[in-house]
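**Q** quick one, structure for this:
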Amino acid sequence: MKKNFLKVACAAMALAVGVTSAAACGSSEEAYFIGASGPLTGGAASYGIAVQNGASMAIEEINAAGGLDGVNLKFEMLDDAHDSTKVPNNFSNLLEKGMQVSLGCVTTVPCLEFKNYARENEVFFLTPSATGTDVPDGEHGAFQMCFTDPAQGTKAAEYVKANASDKKIGVLYKSDDDYSKGIHDAFMAEFTDAEKANIKTASFIESTDFSSQIAQLKDCNFIFLPVYTEPASKFMVQAKDKVATDAIYFGCDGLDGVDKVEGFDINSIPQEVSYLSHFNANATTGKAGEFVRKYTEKYGTDTLNQFGASAYDCVYALFDAMKAAKDAGKNVSPSTSAADFCKILIEEFTTDGFTFSGATGTNVKWNKDGTVSKTPEKNIVKAATNA
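**A** Now for the predicted structure:
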């Protein structure tokens, strides 16, 4: 999707509706336009809907408070159904509508496709949730609010070393899944060969029968699960009478929402279930607690997760950067081009003085490569019970 192609598309659209000039194509009216692509239908819809909700809630709050020096922001997300082949058309449509800045995509594979077009057309994006290592590219305006997959593995290893050094450690991961294997590999890389010798690992491809993996891990009392909710819930159900009741199941952001898996009663699991993440959906205080309260009042709890909180923070972080740039005398207006915004925001997000605090972190900073720097926390989904 080269710039020339988009210009031709704009001109064609202008002629089709009887507009005498193509200049209107790409205009954003009198508002700053943030666009995004994400799954609003299909198996990953709960993630996309959460992002749409979180971003929309932030936009509403900012506009109610007067916008950016009296000018509103607007947000639109187009459905990609977690299908990267839908991204080119979504990107083209958003750019033709006047997208100046973006949240990219919700999931990694579509976001990598989005990244290609964003780079070619100089569109800055801050993705709330595409965790792939190939997503960020600070030099060309591709930034993350979320941790990369390896970073989650590294942080998890740091947590285990600091808090579970006296435990018998086990790891269950999905060997054919980039997310799971990426976290597993980064996690294991933090341990010495002597330490690795005391860590039991079990892998799987099909998530139906975990009897073999349970046999390998049944003596462990701290089991790291860098997997998604569906296989994690099946493993825990099958292992609940075989793994010690005082054991701890500990995952990364893939376990967010495990208590909402259809047909899975997390309270039937005697072990503690927890995960390391930048957002706690059970928070009652601070900015995270404030987000939980407002989101629940507006949308309920079905899609209350880190995706929505991260999108909420993305919008506020973009707003803060845009305001800082405008206050510094830079050309920030509803008519500022996406390419100019890209240059401005790269500079703002990578300057030493720019920090952000929100629902997913305090004193958040961004590295030159577009990755985020913040501290995750352990979230207990369900405490251990006597079963």
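**Q** could you use CA atoms for every contact and neighbour count after this?
**A** Will do.
**Q** for the closest residue to I344 other than its chain neighbours, helix, strand, or coil?
**A** Distances taken as CA to CA, 6 or more residues apart in numbering place A325 nearest to I344, at 7.1 Å, with adjacent residues excluded. When classified by DSSP: H, G, I helix; E, B strand; the rest coil, A325 comes out as helix.
**Q** so how many other residues sit close to A325?
**A** Look at A325: counted by other CA atoms under 10 Å, it has 18 neighbours.
**Q** do the same with A44
**A** Neighbour number of A44 under other CA under 10 Å is 15.
**Q** and the nearest residue to it once chain neighbours are set aside, how many residues sit next to it?
**A** Spatial nearest neighbour of A44, excluding adjacent residues (CA to CA, 6+ apart): H82 at 6.5 Å. Using other CA under 10 Å, H82 has 26 other residues around it.
**Q** could you also give me the structure for this next sequence, so I can compare it with the first?
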Amino acid sequence: MNTRFTAKFVTICAATGLAVSLAGCSGGSLSENSGSDSAAQGNTITLGSITTNSGTAAAYGEAEVAGFKLAISEINKAGGINGKKVKLESMDDKGDPTESSNAFNKLSGDDSVLAVLGPTISATTAAVAPLADQSKLVAIAPAATADSIESGNYLFRACFKDSYQGEIAARFAAKTLKVKKVAVLYGTGDPYSSGTAESFMKEAKQLGLDVVDQESSSSADDTEYSSQLQKIQASGAEFLYAPYYYSIAGPYIIPQARSVGFNGVVMGPDGYDGLKLTDNVSLYNKVYYTTHYSPDDKENSKVADFIKSFRSENKSDPNTFSALSYDTVYMAKQAIEKAGKNPTREQVRKALAGSKFDGVTGSFTLDKTGSPKKSVIVLEMKDGKPVFNSTVKPA
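**A** As a prediction, this is how the structure comes out:
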């Protein structure tokens, strides 16, 4: 996730009790020798992990570790990977790019580490990307969504990129809601907001939608949007794409849109998770947003099994980050199995590139940037609560 969204989701985890224990994990003793061309020998396969287990983003990392551990436990109970048990070597980067780089360098120096799970947030993942290429050690980031991260060589993602959400929202507007006239409101000073809006407009035009108005604010933190929303209302738009964060869209943009008479659909990206509401929850009817996972997704049979296993192991419900990290382990497993009995790191990378995968967070094929073109969950606000609406599959 990007830095702003990281802070947002940590708040949600604390409020809803989704986060697991905040106890950090540390790695064991590691070899100083380069293992970029070494094969997986012996009876154990080691997967390294780099997550944020302390500091303000600890809820993110701990939820990911819970997903990693569950998947590895299942794999080992089923006989391991190529008959070998899987070991997790876990490192805490404290949400700091330097700490993340140091952790990755330690893991890459251990010949037994065949792939790295993580890092957690976009800032730490961006620091690791060039190191993964240099050491020829695959890293799979569960939740780092920023488009700016250099991926596609040895760094891959289990999550979709920020801009992909804009494309999916345009497709949902055209194919599912079947609207014709759409408008956009975004914050020019925020890459997440402006980048997602740009991808929405590009896809909307390709799909034949009429972008009748395009409005902006100087940042994604403003609290007054009435003038822009009045123009949008006057444009005749049926659908408004407003990629802001939960703390702005909820108490400001949506109520202000309704107050100027806009009764059409309002849609946003995963920044709407934990949407802050006013007392009048009826204002949020016809509000949708895209996200990575929903426990109410009945279309994906893997979801129910995952939730049952997670509850049994952790005595709590999984969140998005646990689901993404769970899939990350199985992505690594699939690649290692495809690479052969005693694969090198380079062989794992080759097996992972362009691969197809079916997981809890969707079915996808990795594109040339190492990012999924995957199914996206659309949630709809009903009576003030987000509920599963549908799954939008890749084009």
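**Q** what's the spacing between F356 of the first structure and L217 of the first structure?
**A** 41 Å (CA to CA, to the nearest Å).
**Q** show me where the stretch 1-150 of the first structure has strands.
**A** Remark: strands assigned in the stretch 1-150 of the first structure by DSSP state E, counting those that start in this stretch are 31-38, 72-79, 101-105, 124-127, 142-144.
**Q** residues contacting the equivalent of F33 of the first structure over in the second structure?
**A** Correspondence of F33 of the first structure to the second structure, assessed by TM-score structural alignment: T46. When contacts are counted by CA atoms under 8 Å, 6 or more residues apart in numbering, T46 of the second structure touches V86, K87, L88, E89, S112, V113, L114, A115.
**Q** need the residues you listed in a markdown table (columns: neighbour count and distance to K382 of the second structure).
**A** Below are the contacts of T46 of the second structure laid out as a markdown table (neighbours: other CA atoms under 10 Å; distance: CA to CA, whole Å):
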| residue | neighbour count | distance to K382 of the second structure |
| --- | --- | --- |
| V86 | 19 | 43 |
| K87 | 18 | 43 |
| L88 | 18 | 41 |
| E89 | 20 | 42 |
| S112 | 24 | 50 |
| V113 | 27 | 46 |
| L114 | 29 | 45 |
| A115 | 28 | 42 |
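**Q** now, which of the residues you listed sits nearest K69 of the second structure?
**A** L88 (7.8 Å; CA to CA).
**Q** which residue in the first structure aligns with that closest one?
**A** That one, L88 of the second structure, aligns with F75 by TM-score structural alignment.
**Q** could you measure from that match over to V51 of the first structure?
**A** Separation of F75 of the first structure from V51 of the first structure (CA to CA): 11 Å.
**Q** burial count for the closest residue to N367 of the first structure other than its chain neighbours?
**A** Closest residue to N367 of the first structure apart from its sequence neighbours, by CA to CA, 6+ apart: T350 at 6.2 Å. Neighbours of T350 of the first structure under the rule other CA under 10 Å: 18.
**Q** so what's T350 of the first structure up against?
**A** By CA under 8 Å, 6+ apart, the neighbours of T350 of the first structure are K365, W366, N367, K368.
**Q** the second structure: which residue goes with that one?
**A** Under TM-score structural alignment, T350 of the first structure pairs with A353 in the second structure.
**Q** just to revisit the earlier point, out of the contacts of T46 of the second structure, which is nearest to M267 of the second structure?
**A** Nearest member of the contacts of T46 of the second structure to M267 of the second structure, counting by CA to CA, is A115, at 36.9 Å.
**Q** just checking, that closest one touches R345?
**A** Yes: at 7.3 Å, A115 of the second structure counts as touching R345 under the criterion of CA atoms under 8 Å.
**Q** ok, back up a step: how near is the match of T350 of the first structure to T223 of the second structure?
**A** On the measure of CA to CA, A353 of the second structure and T223 of the second structure end up 43 Å apart.
**Q** burial of whatever residue of the first structure lines up with D147 of the second structure, as a residue count?
**A** Here D147 of the second structure is matched to T133 in the first structure, going by TM-score structural alignment. By other CA under 10 Å, the residues close to T133 of the first structure number 17.
**Q** equivalent analysis for L277 of the second structure, please.
**A** 20.
**Q** separation between it and K350 of the second structure?
**A** Distance from L277 of the second structure to K350 of the second structure, by CA to CA: 46 Å.
**Q** doesn't F147 make contact with the match of D147 of the second structure?
**A** No: in terms of CA under 8 Å, T133 of the first structure does not count as a neighbour of F147; the distance is 9.1 Å.
**Q** quick one, helices of the stretch 1-150 of the second structure?
**A** Secondary structure of the stretch 1-150 of the second structure (DSSP state H, counting those that start in this stretch): helices at 3-16, 58-77, 97-108, 122-135.
**Q** make CSV from the ones you listed and add mean neighbour count to it.
**A** Output for these, formatted as CSV (neighbours: other CA atoms under 10 Å):
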stretch, mean neighbour count
helix 3-16, 16
helix 58-77, 23
helix 97-108, 22
helix 122-135, 22
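**Q** nearest to Y192 of the second structure, of those helices?
**A** helix 3-16 (8.8 Å).
**Q** now do that closest one: which elements does it pack against?
**A** helix 58-77 (3 or more CA pairs under 8 Å, 6 or more residues apart in numbering; DSSP states H and E).
**Q** what do you get if the cut-off is 6 Å, keeping everything else the same?
**A** Helices and strands touching helix 3-16 of the second structure, as assessed by 3 or more CA pairs under 6 Å, 6 or more residues apart in numbering; DSSP states H and E, are absent.
**Q** where does that helix end up in the first structure?
**A** Counting by TM-score structural alignment, helix 3-16 of the second structure sits on no residues of the first structure.
**Q** okay, the angle between that helix and helix 58-77?
**A** Taking axes from the mean of the first three to the mean of the last three CA atoms, to 10 degrees, one finds helix 3-16 of the second structure and helix 58-77 inclined to each other by 80 degrees.
**Q** ok, back up a step: more crowded one of F356 and L217 of the first structure?
**A** Applying other CA under 10 Å to F356 of the first structure and L217 shows that L217 carries more neighbours, namely 23 against 20.
**Q** could you verify that N280 of the first structure is part of a strand?
**A** No: under three-state DSSP, N280 of the first structure falls outside any strand and is assigned coil.
**Q** counterpart of it over in the second structure?
**A** Under TM-score structural alignment, N280 of the first structure pairs with S294 in the second structure.
**Q** residue ranges of the strands in the stretch 201-350 of the first structure, please?
**A** Along the stretch 201-350 of the first structure, counting by DSSP E, counting those that start in this stretch, strands occupy 222-225, 248-251, 272-277.
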